[in-house]
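Trainee: structure for the following, please:
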Amino acid sequence: MFTPFTAVDYPASRFISQLRQTTLHDFPWLSLTEIRFDLQQFDSALFSFYAIPQPAHLSQAVNKRRAEYLASRYAARIALTSLGISDFLLDNDADRAPIWPAGIIGSLSHTAQRAVIVCAAVRPQRMAGVDVELLMKADSALELSEIIVSADELIYLKQCGIPLTSALTLAFSLKESLYKAVYPQLRQFMDFHSAEVIALNGETGQARLRLTRDFSREFPAGRQFIGYFQQQQDEIITLVVDDVHPAGD
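Mentor: Now for the predicted structure:
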């Protein structure tokens, strides 16, 4: 899915263990920045060390939340610097969606040990969303299955050749990526049944999703999107990039 990663220089600390960047084979215009960090090594002094202002609303937050914020915002700064935008601090709007610089589309996601940013220059119809997840526990995946997928989707996932726990985690993550990709243009809430997974190929790491309801003229029921995914041990990353146009368009 990705071209070879390139390591990025950064001020050394025990908190950040790795910082690297890559692109997608099929979408070389899309930059992906990944940072790995150790929650146990977090200290509030690291905000100053990495020159990331700590928001007032996080001053009393638990270390986990502050560490994830620091890692994701530092990764965003590195990602935007690679696009020629220096010293930009990523903020959120009233809907908690990231506010990217003018002329840039982007998406971010994190776990308690990893933050990932994708961003690119704006172009008409260009969309990108990313999500990272830890593999669900088998019992949790089954308990959440009715929230994540429809009965028909569950039948498909059981037959797609991917272990069901992984397939359900992928379905969850792919729908998160889809929501992040379309939200800047759609600006409407989507639940997990607003789209369905109609193809999931473990060999190619590609998926296809389809909207199940009409949102707008640009986002009607039946519109399809392509997704990409990769699983490494207990971690999953998914991306939804651009849209799949009907044949002949």
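
Trainee: drop to CA atoms for contacts and neighbour counts, all remaining ones
Mentor: Will do.

Trainee: now do the lengthiest helix in the chain: distance to the chain's middle.
Mentor: With secondary structure taken from DSSP state H, the chain has its longest helix at helix 164-186. When C-alpha coordinates are averaged (CA atoms, centre = their mean, to the nearest Å), helix 164-186 and its chain have centres 8 Å apart.

Trainee: ends of stretch 149-169, what's the gap?
Mentor: Using CA to CA, to the nearest Å, the end-to-end distance of stretch 149-169 comes out at 11 Å.

Trainee: here is the second sequence; please produce its structure so I can put it next to the first one:
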Amino acid sequence: MHIAPASPFTPQLPYVYRCMVFSPDIYQDADYKHFNQPLPDKLHRAVAKRKAEYLAGRVCAASALQPLGHTHFVVHSADDRAPIWPKGIRGSITHSKGVAMAVTTDQPDVLGIGIDIEHLMTDKQESELRGQILRDDETDAFTALGQDHEKPLTLVFSAKESIYKALYGVVSAFFGFDAAKLIAHDRQHLRFILTTDLHPTLPTGTAITVHYQSTHDMVLTECVHLNTN
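Mentor: Okay, the predicted model is just below:
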């Protein structure tokens, strides 16, 4: 499989990132050995597309760790599927239709990072999935977002994925899309508040900011959870 550095985005968060394009249609299991990555046991029976996505994400992660002094590190997955980073490192991985990215940092005030790349949903998908992604009390803020962005649900979906990744390391439990409520936006940020107590340090009403940017067919969202104590 071909994996090469290329990026449609420059992340706004000031951390190490690596973005690559890959070609899942020509994936072979031997590609894992070629890129010095182990094929996880749990993926042996997975479809080629899933194996290719996982490999591309891990290649990005390994490359993003090198500037932080971790060469040849293999980012395995925990039982909950979360990446296992080196001690003192926070990071996030995402992939979508031939594009993969990883972000890493060793800054001690960072408790978690979440990034997410999504290709734009079709109008039908946005209509069908709206009830699963949006809260009823997000209607006004979502309508305002739709006046500035052609595919607002794709953007909100991606943002909530990034929020989940950024907070999960502290929360250590699943929480759904309804845990975050969109309240406002500008040209580069989406503003949310938590609607439930996720952790003693993340009570209801906690403000969450998500950075975002878009191309003609993709969006990138980024969220960082900082220790403010």
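
Trainee: list the buried residues in the helix or strand that the longest helix of structure 1 is followed by.
Mentor: With elements assigned by DSSP states H and E, the helix or strand that comes after helix 164-186 of structure 1 is strand 195-201. Buried residues in strand 195-201 of structure 1, counted by 16 or more other CA atoms under 10 Å: A195, E196, V197, A199, L200.

Trainee: likewise for stretch 187-206 of structure 2?
Mentor: Across stretch 187-206 of structure 2, burial judged by 16+ other CA under 10 Å covers H189, L190, R191, F192, I193, L194, L198, L202, T204.

Trainee: quick one: map the second one onto structure 1.
Mentor: The one in question is L190 of structure 2. Under the alignment (TM-score structural alignment), L190 of structure 2 pairs with A207 in structure 1.

Trainee: show me what contacts the closest residue to C160 of structure 1 other than its chain neighbours?
Mentor: The shortest distance from C160 of structure 1 to any non-neighbouring residue, by CA to CA, 6 or more residues apart in numbering, is to L200 (6.7 Å). Going by CA atoms under 8 Å, 6 or more residues apart in numbering, L200 of structure 1 touches C160, Q206, A207, R208.

Trainee: try A102 of structure 2
Mentor: A102 of structure 2 touches Y17, R18, C19, G57, C60, A61, A64, G91, S92, I93, T94, I115, counting by CA under 8 Å, 6+ apart.

Trainee: change it to 7 Å
Mentor: Applying CA atoms under 7 Å, 6 or more residues apart in numbering to A102 of structure 2 gives the contacts Y17, R18, C19, G57, C60, A61, A64, S92, I93, T94.

Trainee: counterpart of it in structure 1?
Mentor: Matched by TM-score structural alignment, A102 of structure 2 corresponds to I117 in structure 1.

Trainee: for I237 of structure 1, see how far away that match is.
Mentor: If you measure I117 of structure 1 against I237 of structure 1 using CA to CA, the figure is 11 Å.

Trainee: do the same with G227 of structure 1
Mentor: 11 Å.

Trainee: out of the two, which sits in the more crowded spot?
Mentor: A direct count of neighbours by other CA atoms under 10 Å for G227 of structure 1 and I237 places G227 higher, at 27 against 21.
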